[in-house]
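>>> this one's structure only:
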């Protein structure tokens, strides 16, 4: 039955029979047949469908939560047995919010040195997509905010605090300032992350509290694009100091800490709260704890 739950999860994610089949490398009739068999075994209709996928039924939504749990436990069991035979190896999938990619590289580099037979795939994701991917078993762990969104049942290890700064070219009139208040940013040509990013929502809230409209003329989901505009000389952006550090070392840039308020948010490693934990995830949690104790 576990293979049928795997197919049901793929269908619930793709919301399309053809795309679900493609993601699993099987023919579409295989997905349809597995779904019919699963419905027969459970005695419930799980998917509304006419000529195409139309969504999960209420029973399907309840089964989805169970299917995630059952598939996760099955994968963890198989992984533990494999590691017992061959040692710690395989691929670890890590989703990271864009502003924490620099912190992720420090953790993954240390993890890779300690566990040379493990491959790590790092994917950039919004905080909401990251949690959805964790719950949907599409990634193994993530790095995101610990105190700004409900995480659900998760194991966490704090990594650092975000402290916000105005990023400017070093020839900007404000570049020599030791700090700047949020209220002083009115009128600056800002480039900011897109509204789907939690960082942008935090920044927009702080600007609003200071009476400054968050109305950037440039929006992007890439910190590199933000820095590229700042380097052109006409723009400023707002980033966590931990994010800006990698750019400050290689360009004519300055970071001016933002105060009034001097707001900080905790960022950390997030994984499903599972006992026993998957071996690769347990090793990553241990490495994070070792680095940041």
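Right, received. Where do you want to start? On a predicted model such as this, the values are computed, not experimentally measured, just so you know. Numbers count the residues shown, from 1 in each chain.
>>> CA atoms for contacts and neighbours, from now on please.
Will do.
>>> Number of residues surrounding residue 239?
27 (other CA atoms under 10 Å).
>>> again, but for residue 102
Quick note: residue 102 (other CA under 10 Å) scores 15 neighbours.
>>> Second structure follows, compare the two:
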């Protein structure tokens, strides 16, 4: 078996693993499809195995090929960490921080990323809205540097976490709705409204469903979406409502003509925080984001903003 595997060929392989299509993988790498195909065949020749199951189109990886993909993820991640570490030694960080956030936490990302970019002006940030389960998978596959997710029984294994805040739920509904005059809104009362909520693939939705069940309620949302923006878009100019986290309000505010009232709390407030792979040496980019997040006192800030808005 040859030992002159090129890192560039591993980059191409990871692009193919992500796109599951030769043409899209080539476009992602800014090369022609023949160039990428030749590189993958060269990698197969160097390793002495078949990596890709081929037909008229990409059909997946062989067992050996999937193992190579796993090693390639680790090797490329270590290369990127080496480059980031050298940047840090020169007093700068030029890497692109890859952050995966659950939809309910996306609105708080600017609190973290604004300060990260202020401290590291040569760096960049890429944010993806992902389910808590997808965050766990992408962390394990070195596809993101940090996750912003729930820190509960669904937290990814093999990670360490920094709690940032705890979710508090409020009913966001037209200001003239009678429920807006209550100190607290029962989940059973909210169930009677035209609710817009996240899809069942999202941890937040499963938490909402559990709160409804705690009051013996089964409800039928009128709109289900996979992003907070989509929920808000369906509120504007309507009589619909949603159950929001107070963490949305500092950046998103309320639609015109809407108000917000606290929901009755059942059990502890769910914790949200940053999760990173528990490995040594630690990721330079992940460590920089964790350092920023740990100094924000974000939970206190969100609670104070909500308390001021609720007066």
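Great, that's in hand. Keep in mind the model is a prediction, meaning the values are calculated, not measured.
>>> Superposed, what's their TM-score?
Here the TM-score for the pair of chains, by TM-score structural alignment, normalised by the length of the first structure, is 0.88; 293 aligned residues with a CA RMSD of 2.4 Å.
>>> Identify the residue of the second structure aligned to residue 106 of the first structure.
When the second structure is aligned by TM-score structural alignment, the residue opposite residue 106 of the first structure is residue 111.
>>> Which parts of the stretch 51-200 of the second structure are strands?
Assigned by DSSP state E, counting those that start in this stretch, the strands in the stretch 51-200 of the second structure fall at 52-54, 58-61, 96-101, 124-129, 146-150, 159-166, 169-174, 195-198.
>>> most neighbours per residue, which of these?
strand 146-150 (a mean of 29; mean count of other CA atoms under 10 Å).
>>> what's the matching range in the first structure for it?
Strand 146-150 of the second structure maps onto residues 141-145 of the first structure, going by TM-score structural alignment.
>>> Tell me who's in contact with the match of residue 106 of the first structure.
residue 296 (CA atoms under 8 Å, 6 or more residues apart in numbering).
>>> once aligned to the second structure, how far is the match of strand 146-150 of the second structure on average?
Following the fit onto the second structure, the mean deviation recorded for stretch 141-145 of the first structure is 1.7 Å by mean CA distance after the TM-score superposition for the first structure.
>>> can you list contacts of that stretch?
Counting by CA under 8 Å, 6+ apart, 93-97, 100, 104, 127, 130-131, 134, 265-272, 281 sit against stretch 141-145 of the first structure.
>>> isn't residue 14 of the second structure right up against residue 67?
No - the pair residue 14 of the second structure / residue 67 is not scored as a contact, 12.0 Å apart, by CA atoms under 8 Å.
>>> neighbour count winner among the two?
Ranked by neighbour count (other CA under 10 Å), residue 14 of the second structure and residue 67 place residue 14 first, with 21 against 12.
>>> That one and residue 68 of the second structure, how far apart?
10 Å (CA to CA, to the nearest Å).
>>> helices or strands next to the lengthiest helix in the first structure in the packing?
Secondary structure of the first structure per DSSP state H: the longest helix is helix 58-86. When contacts are defined as 3 or more CA pairs under 8 Å, 6 or more residues apart in numbering; DSSP states H and E, helix 58-86 of the first structure packs onto helix 2-14, helix 279-291.
>>> Tell me which stretches of the stretch 201-311 of the second structure form helices.
203-214, 228-233, 249-252, 284-294, 298-310 (DSSP state H, counting those that start in this stretch).
>>> hey, which of these is tucked in deepest?
Using mean count of other CA under 10 Å, helix 284-294 ranks as the most buried of the helices of the stretch 201-311 of the second structure, with a mean of 19.
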